[in-house]
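A.B. asks: Just to be clear, the model below is a prediction. Sequence and coordinates:
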Amino acid sequence: MRHVVVMAGTGAIGLMAVFAVDLLNLFYISRLRDPALTAAVGFTGAVGYVQIAVSIGMSIGLGAVTARQIGAGRHARARRIASSFLLVMVAATAALGLATALWAAPILHLFGATGRAAEQAEHYIRIVSPALSLIAVGMGCSSLLRAVGDARRSMNVTLIGAVAAAALDPLLIFALHLGLEGAAISTILSRTVVAGLGFLAARRHGLLALPCARYILHDARLVGGVAMPAILTNLATPIGGLFVTHAMATFGLAAVAGQATIDRIVPVTFAFVFALTGSVGPIMSQNLGAGHLARVHETLVTSLKLVAACVAVTWLILLPAQNLVVAAFAAHGTQAALIRLFCTWTVGGYLFIGMLFVANTAFNNLGFPLYSTLFNWGRATLGTVPFVWVGMRFGPSGVQVGQVLGCVLVGSWAMLTAFGVIGRLKPGPVAPGLAAELPARTAKSALAELDELDEEQQIADDLSADRPARA
């Protein structure tokens, strides 16, 4: 419990600072009293979640694989893998950012953006998207710091970047009268700070070196085995959000603004839950690598308890404070109604979303990444589309309720499956007389097989690379 609380708590402080800046951006823009700008923030957030989902998925793969190597005592190989894959992350996110900037208009059309709100959102995306690699580097390095247990520096990387953004936002938005463009420039500058600090901190731990060209493809495949399912898993959330945003857009800009406000309140109020999913992954991976299966199970149980506590505390705070939240964002009409519904009832549904997140972390770090892909896409499709479609008959409030109800089913099923996965890693009960004839397959033996395959592939790559020199 102490280990999980320390890792998740420090991560939550950093994440809360980052998400608080996004919330402040919305707060500052809402004070301009322009509904089109407020709705534009909602549309840019929906597009940005897709980009961030890719970066998060890659950082999950990087942290899981390096943590397993560190847990097994192979620090040199962990450094080599981290260096290779960070280069791959930069190249992949740079391509994604440029593609998003080029096709910003048709992408926003998919989300239901029209008129001046679409124009403002497109301008913001064209400024921010080409710098996507900066946040990818920051996330990757933060994941590496958690893999070695340096929770304080991992927190400081995001915290200092958030402080920089918080200082620049009012200056650029109000003092220089740049509006949404000022928020975009502030985002780029803060991401630059996060990337620089993360890189320096990872280098201090000896986690990064000059990538070796002959190992880049091999290491990319190794991390990609976890990263690709994690990317697909994380993409499911913004894809499901696309349908929700489009549904809200049918009820006007006020409904989109209300959804945008909630989307930025959630990461701040549930920062601990989001940080928990990133923090317990390396803990599970290290203990799996060391063969301590009881600690893997204990980590999952502890995480579930902490999720429940976090949701309960948040609910107790938001319920009496809902009028203050509405006033802070100058909300009225549909926007205010959606905020009140969230603070009163639907906030409780995030218990099941947190259960889904924790379960996905277990799947990604215990060798079952396809399970996380299955459950997240199940939530984005069967757990979102039919519920929201029915909810649309009752207006924007029905959309919000439908979105939460789908998560109840998927989150519960995912958590039960996670306990089943951990149960499969333990030796199964056998009759005493058959114990010698039926040796149980343990997580340690499974891990040994994976490492053996990894070694064979590495030897083959070495021989292939050395053949010209020997000739």
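C.D. replies: Cool, got the structure.

A.B. asks: contacts and neighbour counts: CA atoms only from here.
C.D. replies: OK.

A.B. asks: Wait, I81 touches A67, no?
C.D. replies: No. With contact defined as Cα atoms under 8 Å, I81 does not reach A67; the gap is 10.8 Å.

A.B. asks: Identify the residue spatially nearest to L87, adjacent ones excluded.
C.D. replies: P211 (7.7 Å; Cα to Cα, 6 or more residues apart in numbering).

A.B. asks: what about the one you found, how many neighbours?
C.D. replies: P211 sits with 17 neighbouring residues when counted by other Cα atoms under 10 Å.

A.B. asks: who's more crowded, I81 and A67?
C.D. replies: Applying other Cα under 10 Å to I81 and A67 shows that A67 carries more neighbours, namely 32 against 27.

A.B. asks: nearest residue to the more buried one other than its sequence neighbours?
C.D. replies: Spatially, and ignoring its direct neighbours in sequence, A67 is nearest to A147 (4.8 Å; Cα to Cα, 6+ apart).

A.B. asks: who touches that neighbour in this structure?
C.D. replies: By Cα atoms under 8 Å, 6 or more residues apart in numbering, the contact set of A147 is 63-64, 66-67, 70, 282-283.

A.B. asks: likewise V401?
C.D. replies: 346, 388, 391.

A.B. asks: What distance do you get for it to D219?
C.D. replies: Look at V401 and D219: by Cα to Cα, to the nearest Å, they are 43 Å apart.

A.B. asks: Is the residue nearest the centre of the chain in a helix, a strand, or coil?
C.D. replies: In the chain, the residue lying closest to the centroid (Cα atoms, centre = their mean) is I56, at 4.7 Å. Under DSSP: H, G, I helix; E, B strand; the rest coil, the three-state class of I56 is helix.

A.B. asks: ok now do it, which residues does it touch?
C.D. replies: Residues near I56 by Cα under 8 Å, 6+ apart: 136, 139, 231, 234.

A.B. asks: so of those residues, which ones are in helices?
C.D. replies: The helices, defined by DSSP state H, take in 136, 139, 231, 234 from the contacts of I56.

A.B. asks: Serialize the residues you listed to TSV and add fields for neighbour count and distance to A308.
C.D. replies: Converted to TSV, these look like this (neighbours: other Cα atoms under 10 Å; distance: Cα to Cα, whole Å):
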residue	neighbour count	distance to A308
A136	27	30
M139	28	26
I231	23	26
N234	27	22
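
A.B. asks: Throw those into CSV and include distance to M355, thanks.
C.D. replies: Output for these, formatted as CSV (distance: Cα to Cα, whole Å):
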residue, distance to M355
A136, 26
M139, 23
I231, 19
N234, 15
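
A.B. asks: Presented hereafter is structure B, for comparison with structure A:
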Amino acid sequence: MSNKTKSPDLLSAPIPKTIRDMTIPMIFGMVTLMLFNLVDTFFVSLLGTDPLAAISFTFPVTFTVISLAIGLSIGTSAIIAKALGAGNLEEARFDGAVALIVSALFVSVLAFIGYIYIDPIFSLLGAKQDLMPFIYDYMHVWFIGSIFLITPMIGNAVLRASGDTKTPSIIMGSAGLINAILDPIFIFGLGPIPAMGIKGAAIASVIAWAVGVFLILYLLIIKKNLLSLNSKNQTFILATKKMLKIGLPAAGANMLTPIAMGIMTAIVASHGAEAVAAFGVGSRIESISSIVVLALSMTLPPFISQNFGAGKFNRVAMAYKTTLKFILIWQFALYLLLIVFSGVIANIFASSEGVVSVIKLFIWILPLGYGLQGVIILSNSSFNALHKPMNALFMSVIRLFVFYVPLAYLGSLYWGIHGLFIGALIGNVFTAIISYRWFCQTLQSIESNEQIKVCEA
């Protein structure tokens, strides 16, 4: 590849420093995007209860499309990073171009179906007729503009596969900033631009995504020369199959989480409204506490895939172990911090003494397992990096529907809300052990000629 595509050397550079340098920009990008999404929700909330309720109903639908996009981006990153690690630069460029085209087609078809069936979809979700006009206004624009959502996501996956995580973080942050600036303008109006209400929020998002499309295509085609539709050794169909083999199971695994959380919420609801309110706060605490884990789940796979493609299995094992050790220490330190400030946190989010006490209970129990949850998430992303997507999918099923939800339910039956949280914690313990051992065995079987056990502690 030319100097225009120069990227971090994932095949020989020191492992801890390389992963750290890749992860820090991703953390910045994710935090920036999260803050701007909160701003988005804030502006919609100023329109009143009905628009806010309407946009809440859109989350399961938009998350379905986004889950597909995330899954396809995981598949894209895995196949391109492996090709780069093996030195197949032409294959990597071709795979990237095909991934962009195929992903756009998939999302377009899904969005078209959603657009046509807005009424039955949202009626099934329980939306009342008085909310439907708001939902129409938002989703008509969102579905049409979703083609602009997928391109930056896939393009960022191509960049991460080459070891570049700074550029994706800048693009993520820029899109979030544009969205935050345009939100009040299109929602409430400014000068010649009329107030468009909830439709304005969707238009602001689509414009931000469109800017992301321009930036990512300029970078991939002009600046970095990472895309090409010329290949002597493979066809469009073959490249598509490679990407979908990993991307579709990864998308399915992403979709399992909201299903499981819905079931968990129903279980929590049996303990009253205060428990539900506290669990909602706890879920927000969990999402914020998992930022480093999620950032690593985007940066570790390209490292693993490139070294997998190059046959450097010891570097794969060392990166996997080093990352897990770090995340266990990091999340435990975070747990201690949450314990110290549990009272302050609880009182920020709630005024009811009952809700405050349940939030404190949540903080004392569940965050203790966030490091183990990190082991599970990073093992899953590493399975995808080794082109073992079904392992990752099965691991998600085992975690959520064999251990996490069932043990939480059993704990809830016998020991109330205390038992529910402890059961969920124990579920993470069992799943973390299984995921670690399974990944080690998988890596060992792939490199069967290796004389040492690459995952031995």
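C.D. replies: Arrived safely, thanks for sending. Small disclaimer: the values here were computed from a predicted structure and weren't measured.

A.B. asks: before we move on, the earlier item: if you look at the contacts of A147 of the first structure, which of them are in helices?
C.D. replies: 63-64, 66-67, 70, 282-283.

A.B. asks: Check the gap between the nearest residue to G343 of the second structure once chain neighbours are set aside and E286 of the second structure for me.
C.D. replies: Setting aside the residues directly before and after it, G343 of the second structure is nearest to K360 in space (Cα to Cα, 6+ apart), at 6.6 Å. K360 of the second structure is 13 Å from E286 of the second structure, where distance means Cα to Cα.

A.B. asks: of these two, who's got more company?
C.D. replies: Taking neighbours as other Cα under 10 Å, K360 of the second structure and E286 compare with K360 leading, 21 against 15.

A.B. asks: For the more buried one, give me its contacts.
C.D. replies: Residues in contact with K360 of the second structure (Cα under 8 Å, 6+ apart) are 342-343, 346.

A.B. asks: and of those residues, the nearest to A319 of the second structure?
C.D. replies: Nearest to A319 of the second structure, judged by Cα to Cα, of the contacts of K360 of the second structure is S342 at 33.4 Å.

A.B. asks: hang on, that closest one packs against P367?
C.D. replies: No. Applying Cα under 8 Å, one finds S342 of the second structure not in contact with P367, separated by 11.2 Å.

A.B. asks: the more surrounded of those two?
C.D. replies: Higher neighbour count among S342 of the second structure and P367: P367, with 25 against 21, using other Cα under 10 Å.

A.B. asks: Apart from its neighbours in sequence, what residue is nearest the more buried one?
C.D. replies: Using Cα to Cα, 6+ apart and skipping residues adjacent in sequence, the residue nearest P367 of the second structure is Y335, 5.7 Å away.

A.B. asks: and if you look at S108 of the second structure?
C.D. replies: That would be I147: by Cα to Cα, 6+ apart, it lies 6.1 Å from S108 of the second structure.

A.B. asks: what's around that neighbour, how many residues?
C.D. replies: So I147 of the second structure, with other Cα under 10 Å, has 22 neighbours.

A.B. asks: same check, this time on the one 4 residues further on
C.D. replies: The burial metric for T151 of the second structure, expressed as a neighbour count using other Cα under 10 Å, is 26.

A.B. asks: three-state assignment of A117 of the first structure?
C.D. replies: helix.

A.B. asks: my guess is it contacts T44, does it?
C.D. replies: No. Contact criterion Cα under 8 Å: A117 of the first structure and T44 do not qualify, at 9.9 Å.

A.B. asks: what residues are up against Y370 of the second structure?
C.D. replies: 290, 331-332.

A.B. asks: And for P51 of the second structure?
C.D. replies: Going by Cα under 8 Å, 6+ apart, the list of residues near P51 of the second structure reads 44-45, 131, 134, 198.

A.B. asks: Name the nearest of the contacts of I56 of the first structure relative to Q457 of the first structure.
C.D. replies: Nearest to Q457 of the first structure among the contacts of I56 of the first structure, with distances taken as Cα to Cα, is I231, at 24.4 Å.

A.B. asks: Check the alignment and tell me where that closest one lands in the second structure.
C.D. replies: Under the alignment (TM-score structural alignment), I231 of the first structure maps onto A251 of the second structure.

A.B. asks: same thing with H3 of the first structure?
C.D. replies: Aligning on TM-score structural alignment places H3 of the first structure opposite T18 in the second structure.

A.B. asks: What strand or helix carries that match?
C.D. replies: Using DSSP states H and E, T18 of the second structure sits in helix 15-45.

A.B. asks: G163 of the second structure now?
C.D. replies: Under the criterion of DSSP H and E, G163 of the second structure resides outside all helices and strands.

A.B. asks: circling back: okay, the residue nearest to S108 of the second structure and F214 of the second structure: tell me how far apart.
C.D. replies: 13 Å.

A.B. asks: Then N37 of the second structure?
C.D. replies: N37 of the second structure sits 21 Å away from F214 of the second structure, going by Cα to Cα.

A.B. asks: Equivalent analysis for L68 of the second structure, please.
C.D. replies: Distance, L68 of the second structure to F214 of the second structure, using Cα to Cα: 22 Å.

A.B. asks: who has more neighbours, the two?
C.D. replies: Comparing L68 of the second structure with F214 by neighbour count (other Cα under 10 Å), the higher total belongs to L68, at 25 against 13.

A.B. asks: So that one sits against A251, correct?
C.D. replies: Yes. Counting by Cα under 8 Å, A251 is a contact partner of L68 of the second structure at 4.8 Å.

A.B. asks: Flag every buried residue along the host helix or strand of I339 of the second structure.
C.D. replies: Using DSSP H and E, I339 of the second structure sits in helix 313-340. Using 16 or more other Cα atoms under 10 Å as the test for burial, helix 313-340 of the second structure gives 313-321, 323-324, 327-328, 331-332, 334-335, 338-339.

A.B. asks: tell me what the helix or strand that comes right after it is packed against?
C.D. replies: Scanning forward in sequence from helix 313-340 of the second structure by DSSP H and E, the next helix or strand is helix 342-349. If you count contacts as 3 or more Cα pairs under 8 Å, 6 or more residues apart in numbering; DSSP states H and E, helix 342-349 of the second structure packs onto helix 353-365.

A.B. asks: Give me the range in the first structure that the helix or strand following the helix it packs on lines up against.
C.D. replies: Using DSSP H and E, the helix or strand that follows helix 353-365 of the second structure in sequence is helix 370-385. Here helix 370-385 of the second structure aligns to the first structure at residues 350-365, judged by TM-score structural alignment.
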